Structures are given as structure tokens and as C-alpha cells.
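Asker: I would like to see how this sequence folds:
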Amino acid sequence: MSVIAGIGWHMVGAASAAAFYAPYKKVQGWSWELMWSIGGVFSWVLMPWLVTMMLVPNLGEFYSHIPNSTFAMLIFCGAMWGIGNITYGLTMRYLGMSMGIGIAIGLNLAVGTLLPPFLKGQLGALIESAGGSLTMIGIAVALVGIAVVAYAGNEKEKVMGERAEEFNLKKGIILAIICGIFSAGFAFGLNAAGPIKAQSEALGINYLYVAMPAYGFIMGGGAIVNFLFCAYNILHKKEISVRHDLTLGRSLLARNLLFTAMGGIMWYLQFFFYGWGEASVPARLDYINWMLHMSCYVLFGGIIGLIMAEWKGVGTRPVRILIAGLLVIIGAANIVGLGMAQ
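Answerer: As a prediction, the model looks like this:
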């Protein structure tokens, strides 16, 4: 296990998460619900089970050693994560991108990082240890960095004249709180996947992949929530017509399918490499994985935004603030790394 490798793999996964929506932007003529559902088939169903089948030769025998309560908890945590996905989009709708990201991601990072050790009764001991105190400082610094990035985004929105579709501060904050708590469901799911990880180790699966056989159940819980949400919209919104979307020209259908598949696979890959990062971090510091993932997600989101010229024409001040926030997040990752090394 290597602290540097763990941080590196979390960065790779976060970069994939930050860039996954780029292929979706190439989709033409499809409703968001159809695009999201088809992409979800790849990210939440096909990829996790394909990887699991490659790792486990006999699925029935493998899972027969796992308590049913573990499966139920994984699906429940995945459903939590699915609710977080949906409310994340709604948070952007009512608060705008900058404020929504600042509140939702900040809460997500704090809840997903601190709640698991708190529930285990380990938080006090972690804070009192030398390494633990450093990682807690790193978490605080990361939250500051996210707040600075959110402020930069707010300045950008002012310059560009952008505004949330239906700005509603009260509704947006409530949704952001729900999103921040529920999106951490994936971290809770991995925390509850101990029996599956142990069975993977007993089977001789490489330590980088021990969490992968749990993904199908966690993501399956999220898939159920997302598919139901999309189905509800398709059935109740008259402007959405799946029949029309699927009668586009053959070449456009093939193009849309290709881009949705790419986006879905990139979304899955964030958790594939998250698994590598988690496996590389010492077990005594497993609570820090979610912090690394979410802070790197904001970091690469900002970098990709700069690369794709999303900040073009906003002036130097918002860009300077953004870069300052990104540097703070990089500093937070280094502080956490120092804490992990002790």
C-alpha cells in the first residue's frame, strides 16, 4: 500500500468524474431522461457486473458466504446515493452552479468523511492522534478551498449574467443539504462492504479490486432510484417522447448511443479508480478516501472548466480566485498526505 499511490488513484477517478458529462453534451435530439437512463445502464449495471464477472469465476458460490443483511445495506446505501444524484441536479436548478456546488459538495465531503468513524465511535481517537489531527486540518482546508472555488463561480455568474433557472434560496439550501447527506451513501456502502472485501481477499483477488464485487449492489440501488425518477418524468411530461427520440436517423442514433456509453463508462471509472485509491490507503485511515475523492472532483472540475474555455471572457479576477481555490485544495491533499504518512 502506498499513500502517494492512493492519492494518485483518487485523482484519476475524480478526473474521470469531472469530465464524464462532456460526451453527454454531444448527444442530439434525445431527452435528458433517455440519455441519462441509457448512460446509466452502462455505468450502474453493465460495467460493475462485467468487472465482477471477470474477477469472480463463480458468483453464486462467492455471494453465498455473504450475509443477506450486507446486500440489503449495500442496496440501501446505493439508493441513498441515487437520491443524492437527483437532488444534486435540482440544487443547481434552484441555487445555480457555484452556490450549489459549494454547499452540496462541501456537505458531501464532510458527511461522507466524518460520519463513518463517528458511527464507529472512532472519531475522538482519530482527532487526538498526530496523523488524525493533520488529516482533520486537511479536511477543513479542503472545505475552505471548495468555498473559494464556489465564490469564484459566483463571480463568473455575475460577469456572464448567468442565473439559476428558478432561483429559490430556501428550497435550494434544503435540497443541497439533502444532496450533501445522501450523496455520501456510496461512501457508507463501501464502509458496509467489509464481508465482501473479506471474501474477495479469501479468493485471492488482488487488493486493488477487493471492493469491486460490492459495486453491483451499491450502484444497483442508485440505478433503481434514477430509473424510477426518469420513468416518472417520461410518463408525466408531455414534452418528452421516447418514441420520437428513438426514431431519429440511424447514424444519429448510433452517435448518441456511442456518446452516452462513453459518458456512462467514464462515470463508472471514477469509482473503479476510487476502489484502487481506497485499497492503497492504510485501513486505519479509510475514512479519508471520500474527502480525497470529492476535493479532487472539485479540483479537476475547475481545471477542465479552464481547459474548455468556460471561463473565457470573465476577466482575470474570477480566474485568479478560481486558481487560488484550486491551489488551496491541492494544499489540503498534501496536508492529508502528511497525516496519512504518520
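
Asker: hey, let's count contacts and neighbours off CA atoms from now on
Answerer: OK.

Asker: any idea which residue of the protein is furthest from its center?
Answerer: Largest separation from the mean C-alpha position in the chain: Gly249, at 33.7 Å (C-alpha atoms, centre = their mean).

Asker: any idea how far that residue lies from Gly13?
Answerer: With distances taken as C-alpha to C-alpha, to the nearest Å, Gly249 is found 35 Å from Gly13.

Asker: ok so, going back, distance of the residue farthest from the centre of the chain from Asn256?
Answerer: For Gly249, the distance to Asn256 - C-alpha to C-alpha - is 11 Å.

Asker: Secondary structure element holding Ile323?
Answerer: If you go by DSSP states H and E, Ile323 is part of helix 316-341.

Asker: ugh, typo on my part, it should be Gln270
Answerer: helix 250-280.

Asker: I'd like to know which elements that helix is packed against.
Answerer: Contact here means 3 or more C-alpha pairs under 8 Å, 6 or more residues apart in numbering; DSSP states H and E; on that basis helix 250-280 packs against helix 3-19, helix 21-24, helix 32-40, helix 47-55, helix 289-307.

Asker: export those to TSV and tack on distance to Ala192 and mean neighbour count?
Answerer: Output for the helices and strands packed on helix 250-280, formatted as TSV (distance: least, C-alpha to C-alpha, whole Å; neighbours: other C-alpha atoms under 10 Å):
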stretch	distance to Ala192	mean neighbour count
helix 3-19	20	22
helix 21-24	29	18
helix 32-40	23	20
helix 47-55	17	17
helix 289-307	14	22
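
Asker: how about this one, so we can line them up?
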Amino acid sequence: MNAVFGVLFHFIGGFASGSFYVPYKKVKGWSWESMWILGGLFSWIIVPPIAAWLTIPDFVNIIRLASYSTLSYTFIFGLLWGIGGLTYGLGVRYLGVSLGSSIILGLSMVFGSLMPSIYYFFNETAGKHGIDYFFINQSGICILIGLLICVIGVCLCGQAGISKEKDLTSLSTETKSDYNFGLGIVVAIISGVLSACFNFGIESGKPLADVANEIWKTNHPNHGEFLYQNNVTYIIILWGGFTTNFIWCVYLLFKNNTFSDYTKADAPKGKNLLLCALAGTTWYLQFFFYGMGESRLGNGASSWILHMAFIILISNAWGVVLKEWKGVNKKTYRSIIAGIVTIIISICVVGFARTLEN
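Answerer: Now for the predicted structure:
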């Protein structure tokens, strides 16, 4: 049952992440930097401590008593991930929700799932798998197969994006919107690699989660692992992410003179604020449920792969719903559908791998 609930929690988290950008697309009269930093305040500063306070009453002391190395490494990975998260927004802007998310999160999935195992191969740690696990263990081999299948699905989505660019050359400027495959793919690669640093931050901040887990298990014996143990770790990671995004967005607000967005008479300020708050809160929920899934499956490659795969799946589904593929030919449309189906298959394979281990 742990595997079933773990997959379910990752699905909910993936749905939240794959859906968070949709409210941003409804914001009117504001620049990208105006809405991104406002939504980020909810994602990184306001909601995480509230979630920790509701689930881990002693979280402030856990942070205060943590070692300097734990906090610093967790924060640094948060900074790097912040660059990935920052460029994620740009990647989605230039490539669309479905294609942008597919490429960025596909790269993040590969790097985030395999890089920690390479580290643990050379630095053996109890409860952690080295890279050899994926070649000598039945469950590990199945996880690797699922990862490869998902990469194929991402490639199909990428091929659909290339075809989409060709199809859109005959459409109006309004229909093309901000779509720019050349610029978008460069941004997406940078974002995909650095976005994997969130998983590294979770690994670095694991001592914080372990303390929260032990406190809970002491007060609730024989109840298994603490579902919300990672909520304290997220606070430090997201401080790092906020720092990066805040600096860049303030720079853009000055450079583009877009501070005035918040006082525009023709902009629906109340509605825009609510949409940004909804987007930011929805974004945070992805990791709230990721932590719940991780507590059931473990913070290994399978958790990260499932999380990324569900996000790619949901974001592509939104791309179809939002008609981002409107105007493309049937071959292009079949390619994106094939990519979605392939990713669904990869999710099933990784989920099955966990049953082999358990």
C-alpha cells in the first residue's frame, strides 16, 4: 500500500505543478516579472512556513539547531534551483506550457534522479542507492527502463514542438504569441539542468527532515514515517530560490520600468493579485505532496522520476486543453499525444518497480 499511496501523492503534486502556470496566463496588463515575483512571494516566503507551522509545530527550533553545513548546502542548492525555476517561467513563455514543461522537466528528471546516486556510489550512505543499483537490482533496472521510456516520451514532445514551429509560420502573429523555439530551447536546457538542484537540496537538508521525523515517531509510535517531514527542509531551499528570483525580477522591474504595473488604472489589480496568489500557492503544493509521496517511496530516483513524469503529463494535458496545439497538422498533434501516452507508460513502469523492491 505504501507504493500505491506514494504514487497517488506524487500524482497530486504533479497535478499542482503542471497546473500552477495556468492562472498566470489569465493575468492582464502586467509584465512577466510583475506577476512572477508576486506569485513567488506566496510560493517561497508566505506559504512554506505556514505549511510547516501547521504540520511541524517545532520547526523553528529544528532549523535553529541544525548545523551550518546542512543549512548552507541546502540554501546554495536552493539558489541554483532558483535559477532553474526562474528560467522555467521564461521557457514556458517561449515554448508554451506543454512543450516547455516537457523539455525542462525531462532534463530535470534525468539529472535529479541519477546524479545523487552517482554521489552515493562513491560516498556510501545507509538507505541510499548508488548508481550500480540501477544495473544489478531488479527494481533498479525497472526504474531505469521507466526513466528511458519517459525520455522517449519527452523526445516525442520535443519533436512535436519543432513541427509546431513550422506549422505556426503560416499563422497570424496573435496566434503565435510569444512562441520562440530557438530562444526557448536554450532557456529550457539551462532550466532543466539547474531545476534538478531541488532534489539535491532535499538530500542536503535531509538531517532537518530526519529530526522532524524522529520527533513525530516518538510521539506517534508504530505509525510509520512522518508524511510531512520535508516541510521544514523546503523552507531553507525556498529561501535560496526566492533570493535568486527576487534579485532578477527587481532588476527587470527597474530595467523595464514596470513597477508601474501595480498602479495601472486599466489593470484588474484585485483579480491579478488573486491569480498570482493562486498560482504561487498551487506551485508550493507540488512539493507539499511530493514530501508525502517521498515518505512512502523514499527520496530515491523513483520519487523524483514519478514527480517529474506526472508534471510533464499534466502540463501536456493542459497544453491540449488550452489549445496550444491549435492550428498544427495531424502529424504534429499525433506526436504530442504519443508523447503523453509514452510518459503514462513510464509512470506505470516506475510504479511497478517500487512493488518489486517492497
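
Asker: one step back: so which of the helices and strands packed on helix 250-280 of the first structure comes closest to Gly313 of the first structure?
Answerer: helix 289-307 (11.4 Å; C-alpha to C-alpha).

Asker: Which strands and helices lie in contact with the closest one?
Answerer: Counting by 3+ C-alpha pairs under 8 Å, 6+ apart, helix 289-307 of the first structure packs on helix 3-19, helix 97-119, helix 130-160, helix 250-280, helix 316-341.

Asker: Rebuild those helices as CSV, extending it with distance to Pro195 of the first structure.
Answerer: Formatted as CSV, these follow (distance: least, C-alpha to C-alpha, whole Å):
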stretch, distance to Pro195 of the first structure
helix 3-19, 22
helix 97-119, 16
helix 130-160, 26
helix 250-280, 15
helix 316-341, 25
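
Asker: of the ones you listed, which approaches Lys170 of the first structure most closely?
Answerer: Nearest of those (C-alpha to C-alpha): helix 97-119, 12.1 Å.

Asker: returning to what we had before: I'd like to check the angle between the helix holding Gln270 of the first structure and helix 32-40, please.
Answerer: Between helix 250-280 of the first structure and helix 32-40, the angle formed by their directions is 50 degrees, by axes from the mean of the first three to the mean of the last three C-alpha atoms, to 10 degrees.

Asker: how far apart are helix 250-280 of the first structure and its match in the second structure?
Answerer: Mean deviation of helix 250-280 of the first structure relative to the second structure after superposition (mean C-alpha distance after the TM-score superposition for the first structure): 1.5 Å.

Asker: Now that helix: buried residues?
Answerer: Neighbour counts using 16 or more other C-alpha atoms under 10 Å place 253, 256-280 of helix 250-280 of the first structure among the buried residues.

Asker: related to what we said a few turns ago, pipe the helices and strands packed on helix 250-280 of the first structure into a markdown table and attach distance to Ser98 of the first structure per row.
Answerer: Below are those laid out as a markdown table (distance: least, C-alpha to C-alpha, whole Å):
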| stretch | distance to Ser98 of the first structure |
| --- | --- |
| helix 3-19 | 15 |
| helix 21-24 | 17 |
| helix 32-40 | 22 |
| helix 47-55 | 31 |
| helix 289-307 | 11 |
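
Asker: Among the ones you listed, which comes closest to Val141 of the first structure?
Answerer: Nearest to Val141 of the first structure, of those and by C-alpha to C-alpha, is helix 289-307 at 10.1 Å.

Asker: Let me know the angle separating that closest one from helix 250-280.
Answerer: Going by the same axes, to 10 degrees, helix 289-307 of the first structure makes 140 degrees with helix 250-280.

Asker: so helix 289-307 of the first structure matches what in the second structure?
Answerer: Using TM-score structural alignment, helix 289-307 of the first structure lines up with residues 303-321 of the second structure.

Asker: May I see the buried residues of the host helix or strand of Val60 of the second structure?
Answerer: Val60 of the second structure is part of helix 59-64, with elements assigned from DSSP H and E. Judged by neighbour count (16+ other C-alpha under 10 Å), helix 59-64 of the second structure contains these buried residues: Phe59, Ile62, Ile63.
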